[in-house]
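Student: Kindly return the folded structure for what I paste below:
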Amino acid sequence: MKQNNRKGWQPIAVILLFLICWQLSIKIWKIEPWLLPGPIAIFKEGIKSYDSLIPHIISTINLTIVGLLIGSILGLLIAFLLHLIPGVKEAFYPLLILSQNVPIIVLAPLLIIWFGFGVFPKLIIITLVCFFPITVSALDGFRQTPSGLMNYMKMAGASKLQIFWKVELPFSLPSIFSGLKISATYSVMGAVISEWLGAKSGIGVYMTLASSSFRTDRVFVSIFVIMFLSMLFFIIIAIIERYTVKWKIKGAKQK
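Tutor: Alright, predicted model coming up:
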């Protein structure tokens, strides 16, 4: 336990060292604040603009949560269909891969043209960013089911659906949660990109206004908020995984 606690401080130490080097390099080379503000200046600006920043953060969080939920459900449904229906995976899996080769920043203006400036095109963008990692992770998890257990279920006369719900799905949960953690971090990015294209509030709007007025410190405040939200969603999914896949954690501890 003590060793795990010590390891937990290593990332924090690296981040603090990076911020100290950043602050010292600005003083040594006398870099102008409008070009690259220091961590202290960014922190002060974050506190100063707290009241005006909070509504944007809440808007982005709400949009991210809804988009992540839709993307997660869609990703799991697609994985279930590809796995359970014979021939569907071979036909549609290449199309899923091709869908990820279209840059979101290029597709987003088209969605605005087709569906307007409402919430719907923004949710589409977040969903497109989120569903693919979940689908791929779930399909990989289904393939990792022990063959011996599969053969035992077939010998016992279990149907394909019974094998799926009682064996394949439980064994794929660690892989599914891995995809969820990736999608959780991507969802914030997708929300910010969607806000760039037209929104009344959100971190993307705040960042656009700061960039157009050459407020580099506020741009960095936005970047740090995005990083914090991405890490927060990642940690929430990891906590849910810890209490959902207890058998996997117990097995890892025994090893």
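
Student: from here on, contacts and neighbour counts on C-alpha atoms
Tutor: Noted.

Student: in the longest helix seen in the chain, what counts as buried?
Tutor: Secondary structure assigned by DSSP state H gives helix 50-84 as the longest helix of the chain. Going by neighbour count (16 or more other CA atoms under 10 Å), the buried part of helix 50-84 is 53, 56-57, 59-61, 63-65, 67-76, 78-80, 82-83.

Student: contact partners of the helix or strand just after that helix?
Tutor: Later in the chain than helix 50-84, the nearest helix or strand by DSSP states H and E is helix 88-99. Contact with helix 88-99 is made by 81-83, 132, as judged by CA atoms under 8 Å, 6 or more residues apart in numbering.

Student: And those residues, which is closest to residue 216?
Tutor: Nearest to residue 216 among those: residue 132, at 33.6 Å, using CA to CA.

Student: Against residue 183, how distant is that closest one?
Tutor: 8 Å (CA to CA, to the nearest Å).

Student: So between the two, which is more surrounded?
Tutor: Neighbours were counted for residue 132 and for residue 183 using other CA atoms under 10 Å; residue 183 has more, 28 against 25.

Student: Tell me how many other residues surround residue 195.
Tutor: The tally of other residues near residue 195 (other CA under 10 Å) stands at 25.

Student: if I pick it, what's in contact with it?
Tutor: Residue 195 neighbours (CA under 8 Å, 6+ apart): 122, 201-205.

Student: cutoff 6 Å now
Tutor: Going by CA atoms under 6 Å, 6 or more residues apart in numbering, residue 195 touches 204-205.

Student: That one is in what secondary structure piece?
Tutor: Going by DSSP H and E, residue 195 is part of helix 169-196.

Student: And for residue 117?
Tutor: Per DSSP H and E, residue 117 falls between elements, in no helix or strand.

Student: Now do the longest helix of the chain: which elements does it pack against?
Tutor: helix 119-143, helix 169-196 (3 or more CA pairs under 6 Å, 6 or more residues apart in numbering; DSSP states H and E).

Student: of all those helices, which lies closest to residue 47?
Tutor: Here helix 169-196 is closest among these (CA to CA), at 21.2 Å.

Student: List the buried residues of the closest one.
Tutor: By neighbour count, with 16+ other CA under 10 Å as the criterion, the buried positions of helix 169-196 are 169, 171-196.

Student: angle of that helix against helix 119-143?
Tutor: Counting by axes from the mean of the first three to the mean of the last three CA atoms, to 10 degrees, helix 169-196 lies at 150 degrees to helix 119-143.

Student: List the first helix or strand encountered after helix 169-196 toward the C-terminus.
Tutor: Assigned by DSSP H and E, the successor of helix 169-196 is helix 203-212.

Student: List the buried residues in that next one.
Tutor: Buried, per 16+ other CA under 10 Å, within helix 203-212: 203-208, 210.

Student: Next, the second sequence, to be compared with the first:
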Amino acid sequence: MAELTEVRAVPAVVPARRRKGGGSAAAVGLPALGLVVALTVWWLVTSVFNLIHPVVLPPPQDVLSAFNAASARLLEATLATTLETVIGFLLSTVAGVLIGLALASSRLVERMFSPLLVAINAVPKIALGPLLVVSLGWGQKPILTMVFLLCFFPIVLSTATGLTSTPADLAELARSLDASRWQAFRKVRLPAALPQIFVGLKVAMPLAAIGAVIGEFQAGEGGLGYEIVQTSGVGDSATAWAAIILIALMSIVLYFALVLIERLALPWVRETTSSR
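Tutor: Below you'll find the model as predicted:
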């Protein structure tokens, strides 16, 4: 039997060479420009035109002052929330990929459990918070469970979709080479499904941060969600908004770290897809 090599699709037309210098400058400059525009609008709305009451949305300079005053506490809370987000995301990734693999491997399993998974995903997760506290207590267990419940479904869906949508020509090639089921999975189906799986992972990553914060609202003894509850409860909206901004920054860093992992793990994807 001819040896079956791992899938690496070759584009029919060689894409135009990217302008590395201009692309790198745009990758840094455009987000920085967007940040400047957002901060300017925020400052105009809250400080110049006074369209929003400071209790609802403090001016950026007040938020910066609040961060400087409580920077040690907020950074410690950021570390705690980041760890909860990453751990919960990794747990949901393992479980989601395994469940997606089970759904893709058997039509019977898919028909039996797909409605159940949809029903679980449809339940408002914030409504489960008090129940998780009662059953799991305070601390990380209910928080990690909330992260898992929020972000595992996109991973399951993308994994099952990717594994069941192998290009017909690649599947036929595996059969023509008399590949075993394991060889076809390892060298054809899984590599072809990886881009789709990463789509689900990128959808799930921000949801993991949301789940961690919701869990901290309900059962946290620390973290950024806990800080938001404590500071907003005493009218310190500037510190609460500083924590909200840290959540946003944390989510951006984790998301683009995942994008970098995808580019390193799947170098052929950028060469076989159109660029804008």
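
Student: May I have the TM-score of the superposed chains?
Tutor: Scored against TM-score structural alignment, normalised by the length of structure 1, the superposed chains reach a TM-score of 0.93; 255 aligned residues with a CA RMSD of 1.9 Å.

Student: hang on, the earlier thing: take the buried residues of helix 203-212 of structure 1 and write them to a markdown table, including distance to residue 8 of structure 1.
Tutor: Listed next are the buried residues of helix 203-212 of structure 1 as a markdown table, based on distance: CA to CA, whole Å:
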| residue | distance to residue 8 of structure 1 |
| --- | --- |
| 203 | 29 |
| 204 | 31 |
| 205 | 34 |
| 206 | 33 |
| 207 | 32 |
| 208 | 35 |
| 210 | 35 |
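
Student: Just tell me what residue 172 of structure 1 corresponds to in structure 2.
Tutor: When structure 2 is aligned by TM-score structural alignment, residue 172 of structure 1 is paired with residue 193.

Student: swap in residue 115 of structure 1?
Tutor: Aligned counterpart of residue 115 of structure 1 in structure 2: residue 136 (TM-score structural alignment).

Student: What lines up with residue 268 of structure 2 in structure 1?
Tutor: When structure 1 is aligned by TM-score structural alignment, residue 268 of structure 2 is paired with residue 247.

Student: Once aligned, what mean separation remains between the helix or strand containing its match and structure 2?
Tutor: When elements are assigned from DSSP H and E, residue 247 of structure 1 belongs to helix 246-254. When structure 2 is overlaid, helix 246-254 of structure 1 sits 3.4 Å from its aligned residues on average, using mean CA distance after the TM-score superposition for structure 1.

Student: just checking, what packs against that helix?
Tutor: Against helix 246-254 of structure 1 (3+ CA pairs under 6 Å, 6+ apart) you get no helix or strand.

Student: any residues touching it, and which ones?
Tutor: The contact list for helix 246-254 of structure 1 (CA under 6 Å, 6+ apart) is empty.

Student: now swap in stretch 170-177 of structure 1 and tell me
Tutor: 137-138, 141-142, 145.

Student: how about a cut-off of 10 Å?
Tutor: Applying CA atoms under 10 Å, 6 or more residues apart in numbering, the external contacts of stretch 170-177 of structure 1 come out as 72, 75-76, 133-146, 164-165, 169, 179-181, 183, 237-238, 240-242, 244-245, 248-249.

Student: Buried only: go through these for me.
Tutor: 72, 75-76, 133-139, 141-142, 145, 164, 169, 179-181, 183, 237-238, 241.

Student: Give me the nearest residue to the residue nearest the centre of structure 2, chain neighbours excluded.
Tutor: Against the mean C-alpha coordinate of structure 2, by CA atoms, centre = their mean, the closest residue is residue 205 at 1.1 Å. Distances taken as CA to CA, 6 or more residues apart in numbering place residue 255 nearest to residue 205 of structure 2, at 6.3 Å, with adjacent residues excluded.

Student: Please apply the same query to residue 254 of structure 2.
Tutor: Among residues not flanking residue 254 of structure 2 along the chain, residue 205 sits closest, at 7.3 Å (CA to CA, 6+ apart).

Student: That neighbour corresponds to which position in structure 1?
Tutor: Checking TM-score structural alignment: residue 205 of structure 2 goes with residue 184.

Student: now do residue 236 of structure 2
Tutor: So, by TM-score structural alignment, residue 236 of structure 2 is matched to residue 215.

Student: residues contacting that match?
Tutor: Counting by CA under 10 Å, 6+ apart, the residues that residue 215 of structure 1 touches are 33-35, 37, 207-209.

Student: give me the number of residues near residue 219 of structure 1?
Tutor: Counted with other CA under 10 Å, residues neighbouring residue 219 of structure 1 total 21.

Student: Please apply the same query to residue 104 of structure 1.
Tutor: Residue 104 of structure 1, neighbours per other CA under 10 Å, totals 18.

Student: Could I get the contacting residues of it?
Tutor: Residues near residue 104 of structure 1 by CA under 10 Å, 6+ apart: 110, 125-126, 128-129, 190, 193-194.

Student: Please point out which of the residues you listed structure 2 shares.
Tutor: Contacts from these that recur in structure 2, judged by both residues aligned by TM-score structural alignment, their matches' CA atoms under 10 Å, are 125-126, 128-129, 190, 193-194.

Student: Which member of these is positioned nearest residue 221 of structure 1?
Tutor: If you rank these by distance to residue 221 of structure 1 using CA to CA, residue 193 comes first, at 16.5 Å.

Student: Now the closest one: closest residue in space, sequence neighbours ignored.
Tutor: Using CA to CA, 6+ apart, the closest residue to residue 193 of structure 1 is residue 204 (6.6 Å).

Student: Map the one you found onto structure 2.
Tutor: In structure 2, residue 204 of structure 1 lands on residue 225 (TM-score structural alignment).

Student: Its match reaches residue 215, doesn't it?
Tutor: Yes: between residue 225 of structure 2 and residue 215 a contact is recorded at 7.8 Å, counting by CA atoms under 10 Å.

Student: any residues in contact with both of those two?
Tutor: residue 81.

Student: tell me, stretch 38-48 of structure 1 lands on which residues of structure 2?
Tutor: Taking TM-score structural alignment, stretch 38-48 of structure 1 hits residues 59-69 over in structure 2.

Student: How about the matching stretch, which residues are buried there?
Tutor: Applying 16+ other CA under 10 Å to stretch 59-69 of structure 2 flags 59-60, 62-64, 66-67 as buried.

Student: Check stretch 114-125 of structure 2 too.
Tutor: 117, 121, 125.
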